[in-house]
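In: Mind folding the following:
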Amino acid sequence: MNPSPDPAPADLPVTLEIVLEPADNLRLANLCGQFDEHLRLLEQRLGVEINSRGNHFNVIGDPRPAQAAAELLKDLYRDTARETLSPQRVHLHLQESGVDRLLERAEAQAPEDMALHLRKGIIRGRGTNQMRYLRHIRSHDLNFGIGPAGTGKTYLAVAAAVEALETDRVRRLVLVRPAVEAGERLGFLPGDLAQKIDPYLRPMYDALYEMLGFDTVAKLMERNVIEVAPLAYMRGRTLNDAFVILDEAQNTTTEQMKMFLTRIGFGSTAVVNGDVTQTDLPHHRQSGLRHVIEVLKDVNGVSFTFFTSRDVVRHPLVQRIIEAYEKDEKKGGD
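Out: This next block holds a predicted model:
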């Protein structure tokens, strides 16, 4: 694939509509893979969202990655006429396509340095997407961070919330997560629903302890300045002068997402994070995060930041482990 000329840079996501011809259900199933695993691979690698209905595809994301994903879909669909695609084949096509060079050029045009000034120190965004994410949070009331785990979405959102609290821009922090069983049975865990869900909020707790200190967090929670709430507890509330973070939002239903978004009150900032490729919902339920990208993509005051696997901040050893597994997977596909 020869990447198309770079479109004009923009913070707003674009939606590219493509129609794959001829419309052939077997070839389309081949393209998408089992449970759309081939589409999810493209989404994670490029930081876009891909929705399909028959042979009509919508690609939503930043301009350069979205254009690259659209071209890759066309190339892969041509390949379905003569071969059966596999995740290994899609991965190889991504490597050969020149996509990495295109993404590197986009990263080289990084926005200005973004830093959060907390009492315990300064936290800076690393790379184009993290800096864009922080800039969006400062300038928008509702912000979506979409991409794989380890890209800093939750950590930076908590840091932005702590900065807002320490500078008196908000009066409280509200940390929210859907109570969805990811292979575990919540009903067999001890305690009430809030206690059952506490372990799932551990990444946000850890970030708060690092930025505020354990004793300060405990005191603020006693005074309800910091509140931890399962998503179901948000129904019927209106949150004014608050910084609200909804994590693991891929596990919300469309109804839950609408309910949460309509809780936002005056003087509040909301950050919604998740990975659309890793939902724990039953297969017949649509993810509220995937749905809301399409619904709100053109709404003023709403920002979207699409992270990719290239944004993952890893320990060097973890990077080497992942590379070793990728080599092993390639051997299995040969």
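In: contacts, neighbours, all on C-alpha from now
Out: Noted.
In: Now for the nearest residue to Asn129 once chain neighbours are set aside, how many residues are close by?
Out: Closest residue in space to Asn129, ignoring its immediate chain neighbours: Phe307 at 6.3 Å, by C-alpha to C-alpha, 6 or more residues apart in numbering. For Phe307, the neighbour count with other C-alpha atoms under 10 Å is 30.
In: one more to put side by side:
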Amino acid sequence: MVTSVLPPASDPNSMHETLVEFPDNLLLIDLCGEYDRNLAEIEQKLGVQIMRRGNQLAVVGEEAAAGEAVDVLTALYKRLETGKSVEHADVDRELRMGGSEDGTGSRDGDQLEMFKGGHVEIKTRKKLVEPRTDAQKVYVTSLFSNELAFGIGPAGTGKTYLAVAVGVSMFIEGHVDRIILSRPAVEAGEKLGYLPGDMKDKVDPYMQPLYDALNDFLPDKQLAKLIEDKRIEIAPLAFMRGRTLSNAYVVLDEAQNATSMQMKMFLTRLGEGSRMVITGDRTQIDLPRGVTSGLHDAERLLKSIPKISFNYFTAKDVVRHPLVAAIIEAYEADV
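Out: From the prediction side, this is the model:
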């Protein structure tokens, strides 16, 4: 791959053209995307113009933006060379991370070796999950490196999704014997009344986001079997009292809705060979007025303890619809 850069003018804001050559025309087609949608997204996000000339792409724009576009295109092409596809999420990730991934996706067998060369990926039964922002990358790294990790930030930043993905990965690699996912059963500002059915029917609506994440990573029949065999448990926080969770990967989601006593109870369930992840959003506390959030207390009391990591996300890390980030920023600005 050869890059030819035209000399920039003395004005740093002048248009700058960079030619990038891609040897494989078939991969170049995949790089551009259907109706050049991948190129259009890069053009829109970086304010450049990209034109195809045979097996070359000409990137025109301000020098810094053109250079960033070249880095993104190069990283995506390297990804294609390894046999992976390039989807919208991959383009979005490279744009957010400045084309910093090495594109090799190399792994040495052990999940903890995945960080060589700066590349991070999570292998599950149904898909390969890759962080899409720098904060997500640091978060995933800390989940593999620490026995207790916190993920704190607004909705849509991948806190729970990535935590469950890491849990599934560690489970199928044999690092843990079971997965335990929990949430406080707290209504989000409205009274739902008595729900019909048995205990499972009553609590499942609160647990549905955890089921949704698991369904993304495990085949339906395998997931049902693992739940039936109690190798994957999804239960309200109140059900954790009195248990010692050994050789397990444990996630507490929506931890901002745990009381201080509940949080202490949950954290002290950690047993030998286990890992624990606490996720929450400090701006979405649904506890009664005057009740202190256990997430707030844990953050205040545990920050100085070694081997406990705190990972923070902002609206810039939102990977849902772009409007979600704008909505979060608007509410934060109004505080």
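In: Quantify their similarity with the TM-score.
Out: The TM-score (TM-score structural alignment, normalised by the length of structure 1) is 0.62; 223 aligned residues with a C-alpha RMSD of 2.7 Å.
In: residue contacts, the equivalent of the residue nearest to Asn129 of structure 1 over in structure 2?
Out: Aligning on TM-score structural alignment places Phe307 of structure 1 opposite Phe313 in structure 2. When contacts are counted by C-alpha atoms under 8 Å, 6 or more residues apart in numbering, Phe313 of structure 2 touches Ala135, Gln136, Gly151, Ile152, Gly153, Pro154, Thr157.
In: The first one - that's part of a helix, no?
Out: So that's Ala135 of structure 2. Yes. Counting by DSSP: H, G, I helix; E, B strand; the rest coil, Ala135 of structure 2 is part of a helix.
In: In this structure it contacts Phe310, no?
Out: No. Assessed by C-alpha atoms under 8 Å, Ala135 of structure 2 is found out of contact with Phe310, at 11.3 Å.
In: Quick check: Arg89 of structure 1 vs Leu42 of structure 1, distance?
Out: 12 Å (C-alpha to C-alpha, to the nearest Å).
In: Of those two, which one has the most company?
Out: Leu42 (23 against 17).
In: so whichever helix or strand that one is part of matches what in structure 2?
Out: Assessed by DSSP states H and E, Leu42 of structure 1 sits inside helix 37-46. Aligned using TM-score structural alignment, helix 37-46 of structure 1 spans no residues in structure 2.
In: ok, and what's touching that helix?
Out: Contacts of helix 37-46 of structure 1 (C-alpha under 8 Å, 6+ apart): 31-33, 48-50, 65-66, 69, 86-87, 90-91, 147-148, 277, 307-310.
In: again, but for stretch 237-252 of structure 2
Out: 163-164, 167, 170-171, 176-185, 262, 265-266, 269-279.
In: Tell me which of those fall in strands.
Out: Among those, the members falling in strands (DSSP state E) are Arg178, Ile179, Ile180, Leu181, Ser182, Arg183, Arg275, Met276, Val277, Ile278, Thr279.
In: what's the closest of those to Ile234 of structure 2?
Out: Leu181 (4.8 Å; C-alpha to C-alpha).
In: Buried ones in stretch 285-293 of structure 1, by neighbour count?
Out: Neighbour-count burial for stretch 285-293 of structure 1, with 16 or more other C-alpha atoms under 10 Å as criterion, is recorded at Gln286, Ser287, Gly288, Leu289, Arg290, His291, Ile293.
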